[in-house]
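Enquirer: Sequence first, then the predicted structure, then my questions.
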Amino acid sequence: MPEQTILATSGGYAPGARTRVSLAPLVRHAVELSGAEGTPAVCFVGTASGDQAWFRAELDEAARAVGLQPSHLVLFPMPNVPDVEEHLLAQDVVWVGGGSVANLLAVWRVHGVDRIMRTVWEAGVVLSGVSAGSLCWHAGGTTDSFGPDLRPVHDGLGFLPYANGVHHDSEVRRRPLVRSLVAAGDLPTAYCTDDGVGLVYRGTTMVEAVTEIRGKAAYRVSCTDDGDGVLEERLEPRVLPGAR
């Protein structure tokens, strides 16, 4: 069986030298994890931000600049490919962008993309993404999908049996909410990322944290052994080539 791989991140984009957006080391690491040679095929999925055409154009430019073959899965106003499963199975990497994870999950389920993503993952295509594109693979996490006050989300795809916290260092309300939800048993053990950090999962095991920004970290948030508190363990990431 192919190895099932997910790279869940709080990063992947950076300002470009000649383009507004460039693909930062985390996206390139997702490609490396796939083992693809030649011109790797990467499908960008922008459901969480409403499939914005202008951003698809910028991602195309950024992807071609680093030797990738980009495509997009668009679901608004209808799927842009005749067979979503066939298209995604032909990719080396599926990269899911940020935005509203609640809306992403709802739209994917309407179109059966939740089921298709599991098939694609089990076939060995690397699943990856940033923010909502990180949360979605987990059992749950925290989100601003419903308004400026963060709320828990419990209905992630659940490919990974953990909760996920994104933007752990840059959005001040994220860290205390994850800690309180895990302590209360409202979320399972959570893996969290500072901006610029990614979590590599092989199967359902988190095997490595990686970073494109030096000094950043990942974290494991779990209940204490006595069940009366919460423990946050800092996980030092491996610095990726090209990190700043």
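Expert: Received, thanks.
Enquirer: from here on, contacts and neighbour counts on C-alpha atoms
Expert: Fine.
Enquirer: The spatially most central residue of the chain sits in which helix or strand?
Expert: If you average the C-alpha coordinates of the chain and look for the closest C-alpha using Cα atoms, centre = their mean, you land on S134, 2.4 Å from that point. Applying DSSP states H and E as the criterion places S134 in helix 132-135.
Enquirer: helices and strands around the following helix or strand past that helix, which ones?
Expert: Read in the C-terminal direction, the helix or strand following helix 132-135 is strand 140-143, with elements assigned using DSSP H and E. When contacts are defined as 3 or more Cα pairs under 8 Å, 6 or more residues apart in numbering; DSSP states H and E, strand 140-143 sits against strand 151-153, strand 163-165, helix 174-183.
Enquirer: one more structure, for comparison:
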Amino acid sequence: MPTQEPTILATSGGIRPGHRSRVEFNSLVHHAVELSGTTGTTGNSAGPRVCHIGTASGDQRWWAGELNEAARIAGFRLSHLNLFTMPSVEDIEAHLLEQDVIWVGGGSVVNLLAVWRAHGLDQILRRVWQAGVVLTGVSAGSICWFNGGSTDSFGPELSGVDNALGFLPYGNGVHYDSEARRRPVIHDLVDRGVLGETHCTDDGVGLLYRGTTLIEAVSEQPGKGAYLVRRNGNEVTEERIEPRYLG
């Protein structure tokens, strides 16, 4: 069910330990489904269509299995777009246009971008976004929608990536409170002009965009924050945004 405006929910969360399964979808993923205008009900075979894209972690089949169980509990009709060793569907664009939500997992954003571009998925996803399918994801699955961000794709030391898809004309910082180097690296990238205005999320926080406009921050964990990092004159400033708690 397409939304009236192109919608992205960029997050540092969405998965939690399960009660009877190893993982479950947390409030941020459920919120993405709500944004699409659909709802999930356990046991409802006509639940929301959610497509998982796991390129950033190499399309790991064991993880897809864990997500299948999480989707069953949530009442989602989950599919997987795998690109290794070949696309798992005949018509990628047609498959994605049938979805309510596309959820992109974490891993290497640099590898994700390279593989997506090789398959033309960068342009396909832009058209799918403009058609109203909700785009969401965590970590690499958040940074990919922006101009760039900080990444450990090249090694343990964080560095910058500035050639992401650019659907949203900002930088993006993820895991802002849980990895000590994230904040200073983002500040440095903004200070040097590698990134412009950069939008950052603590773990458990998501940023909602309608078109390219930031509408609000939301959180599945209390006490967490989102941040706008900008260069003003000769200094870098950081403004905290208080998220709306989803519960």
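Expert: Nice, I can see it. Note that the structure is predicted; figures quoted are calculated from it, not measured.
Enquirer: related to what we said a few turns ago, go ahead and confirm the residue nearest to the centre of structure 1 touches A48.
Expert: No - using Cα atoms under 8 Å as the test, S134 of structure 1 is too far from A48 to be in contact (11.3 Å).
Enquirer: before we move on, what SS does the counterpart of E86 of structure 1 in structure 2 have?
Expert: Per TM-score structural alignment, the equivalent position to E86 of structure 1 in structure 2 is A94. State at A94 of structure 2, reduced to three classes by DSSP: H, G, I helix; E, B strand; the rest coil: helix.
Enquirer: Give me the distance between A94 of structure 2 and P243 of structure 2.
Expert: Applying Cα to Cα, to the nearest Å, the value for A94 of structure 2 to P243 of structure 2 is 35 Å.
Enquirer: Between the two, which is the more surrounded one?
Expert: For A94 of structure 2 and P243, the more surrounded residue by other Cα atoms under 10 Å is P243, and the numbers stand at 22 against 12.
Enquirer: Tell me the counterpart of that one in structure 1.
Expert: Structural alignment places P243 of structure 2 opposite P237 in structure 1 (criterion: TM-score structural alignment).
Enquirer: same question, H52 of structure 2
Expert: Under TM-score structural alignment, H52 of structure 2 pairs with F44 in structure 1.
Enquirer: Kindly report the same for D152 of structure 2.
Expert: Aligned against structure 1 by TM-score structural alignment, D152 of structure 2 finds its counterpart in D144.
Enquirer: if you skip the residues just before and after it, what's nearest to its match?
Expert: When the adjacent residues along the chain are set aside, D144 of structure 1 lies closest to L150, with 4.8 Å between them (Cα to Cα, 6 or more residues apart in numbering).
Enquirer: if I look at that neighbour, how far off is A53 of structure 1?
Expert: According to Cα to Cα, L150 of structure 1 stands 28 Å off from A53 of structure 1.
Enquirer: Which of those two has more residues huddled nearby?
Expert: Ranked by neighbour count (other Cα under 10 Å), L150 of structure 1 and A53 place L150 first, with 14 against 11.
Enquirer: mind listing what's buried in stretch 181-195 of structure 1?
Expert: Of the residues in stretch 181-195 of structure 1, 181-183, 186-195 count as buried by neighbour count, 16 or more other Cα atoms under 10 Å.
Enquirer: Where in structure 2 does that stretch fall?
Expert: Residues 189-203 of structure 2 are where stretch 181-195 of structure 1 aligns, taking TM-score structural alignment as the criterion.
Enquirer: quick one: contacts of the matching stretch?
Expert: Here stretch 189-203 of structure 2 makes contact (Cα atoms under 8 Å, 6 or more residues apart in numbering) with 11-13, 147-149, 160, 162, 170-178, 186, 207, 224-231, 235-236.
Enquirer: Likewise for stretch 136-155 of structure 1?
Expert: Taking contacts as Cα under 8 Å, 6+ apart, the residues outside stretch 136-155 of structure 1 that touch it are 8, 99-103, 105, 135, 156-165, 173-174, 177-178, 181, 187-188, 190.
Enquirer: from those residues, which would you call buried?
Expert: Among the contacts of stretch 136-155 of structure 1, those classed as buried by neighbour count (16+ other Cα under 10 Å) are 8, 99-103, 105, 135, 156-165, 174, 177-178, 181, 187-188, 190.
Enquirer: Quick one: neighbours of the equivalent of V128 of structure 2 over in structure 1, just the number.
Expert: When structure 1 is aligned by TM-score structural alignment, the residue opposite V128 of structure 2 is V120. Neighbour count for V120 of structure 1, taken as other Cα under 10 Å: 22.
Enquirer: quick one: contacts for V120 of structure 1?
Expert: For V120 of structure 1, the contacting residues are 85, 88-89, by Cα under 8 Å, 6+ apart.
Enquirer: between those residues, which has the most around it?
Expert: L88 (23 neighbours).
Enquirer: Quick check: nearest residue in space to it, chain neighbours excluded?
Expert: Taking Cα to Cα, 6+ apart, and ignoring the residues beside it in sequence, L88 of structure 1 has V120 as its nearest neighbour in space, at 6.7 Å.
Enquirer: And that neighbour, which helix or strand is it part of?
Expert: Assignment of secondary structure by DSSP H and E places V120 of structure 1 within helix 113-122.
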